[in-house]
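Enquirer: Just to be clear, the model below is a prediction. Sequence and coordinates:
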Amino acid sequence: MKQNPSIYLSKSDHEALSLLLRAIKHPQGTALKLKEEISRAIVLGDSQVPTDSVGLNSSVHLEDLDLNEVETYELTMPSRANPDFNRVSILAPLGVALLGVRAGEDFMWRTPGGLRRLRVVSVTRESKSSKVHGPYSLTQ
């Protein structure tokens, strides 16, 4: 497993996440980790981001490398997060861990039960044409 591989963010995702972090007066925990992640990201035009790179509103198929189970999640802004629909907030530990990871890459995620080793099997990014609300907002 690579430690801190380069991550790619679209300009619109970078702007939305920067806005979210500016709204948090004193970032701690996962908000601080998110700030670190976006500071090291390579920011590209929306159409230049690799299609297999996890961004906001991406659907991600993850394989647990120890349990051989595959789960699917959608990475969302906090207000859209919903565990019943496998929507993970960008401010959740898993959300921060997923940001910018590409299909085929492995990463580790610390849970209360211990460290999980995960692999991104595939990523489906939201297409520009499917956005109904325009740019991201804190309430999206």
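Expert: Arrived safely.

Enquirer: use CA for all of it now, contacts and neighbours both
Expert: Will do.

Enquirer: Helices along this structure, start to end?
Expert: For the chain, the helices defined by DSSP state H occupy 11-23, 29-40, 93-98.

Enquirer: One more to weigh against that first structure:
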Amino acid sequence: MSSKPTITVSAVDMDRIEALIEKMSRMTPELETLESELDRATIVEPANMPADVVSMNSTVRFKFSGDSKVFEKTLVYPQDATSEHQISIFAPVGSALLGLSVGQSLEWPMPNGQSRTVEILEVVYQPERAGEYQR
């Protein structure tokens, strides 16, 4: 993979994601990749989260490099992924979105054994930006 952009994760999101990973019965390669990303994240208090960063429960517009189709999804915890407009943090694309800011891109492994580069176009809604720090 190419050099990775810096990522920022709130302390609340980090605690909740790590707790979910610990409860998993086995570690999949996808979860191991997510853990590696979390290990390199800059952790901030929710009130200090930059407004253009994808955090949990953020609605984000993104696309894959080389593709013109734009997606708009809300990044959620696995138990909250109940509609096609939501994407779980444990889905490969969901893991790639967390912590990126507008304008950043990240190459990420996909289930088919290939990788794709996700580009962040806009953070439409971010709980921290809206003053919602405990979700």
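Expert: That came through, no problem. Predicted model, so just to flag it, every value in this text is computed and none were measured.

Enquirer: Out of the helices of structure 1, flag the one nearest S127 of structure 1.
Expert: Comparing the helices of structure 1 against S127 of structure 1 with Cα to Cα, the closest turns out to be helix 11-23 (12.5 Å).

Enquirer: What residues of that closest one count as buried?
Expert: Residues 11-17, 20-21 are the ones in helix 11-23 of structure 1 that count as buried (16 or more other Cα atoms under 10 Å).

Enquirer: Same list, the helices of structure 1, but as JSON lines with distance to G114 of structure 1 please.
Expert: Formatted as JSON lines, the helices of structure 1 follow (distance: least, Cα to Cα, whole Å):
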{"stretch": "helix 11-23", "distance to G114 of structure 1": "28"}
{"stretch": "helix 29-40", "distance to G114 of structure 1": "17"}
{"stretch": "helix 93-98", "distance to G114 of structure 1": "13"}
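
Enquirer: I'd like to know which of these is closest to R110 of structure 1.
Expert: Evaluated over the helices of structure 1, closeness to R110 of structure 1 peaks at helix 93-98, with 7.9 Å, by Cα to Cα.

Enquirer: The closest one vs structure 2, average offset?
Expert: Averaged over the aligned pairs, helix 93-98 of structure 1 sits 0.8 Å from structure 2 after superposition, using mean Cα distance after the TM-score superposition for structure 1.

Enquirer: For structure 1, give the strand that spans the most residues.
Expert: If each strand of structure 1 is counted by residues according to DSSP state E, the longest one is strand 114-124.

Enquirer: Which residue in structure 1 aligns with E72 of structure 2?
Expert: Aligned counterpart of E72 of structure 2 in structure 1: T72 (TM-score structural alignment).

Enquirer: on that earlier part again, the helices of structure 1: which one's closest to V121 of structure 1?
Expert: Proximity to V121 of structure 1 (Cα to Cα) singles out helix 93-98 among the helices of structure 1, at 12.1 Å.

Enquirer: helices or strands next to the closest one in the packing?
Expert: Packing partners of helix 93-98 of structure 1 (3 or more Cα pairs under 8 Å, 6 or more residues apart in numbering; DSSP states H and E): helix 29-40, strand 87-89, strand 106-111.

Enquirer: among those, which is the most enclosed?
Expert: Each of the helices and strands packed on helix 93-98 of structure 1 was scored by mean neighbour count; the highest is strand 87-89, a mean of 22, by mean count of other Cα atoms under 10 Å.

Enquirer: That one packs against which elements?
Expert: Helices and strands touching strand 87-89 of structure 1, by 3+ Cα pairs under 8 Å, 6+ apart, are strand 69-76, helix 93-98.

Enquirer: just these: most buried one?
Expert: helix 93-98 comes out most buried of these by mean count of other Cα under 10 Å, with a mean of 22.

Enquirer: Identify each buried residue in stretch 43-61 of structure 1, please.
Expert: Buried-residue list, stretch 43-61 of structure 1, by 16+ other Cα under 10 Å: 43-44, 49-61.

Enquirer: Name the nearest of these relative to A92 of structure 1.
Expert: L56 (13.0 Å).
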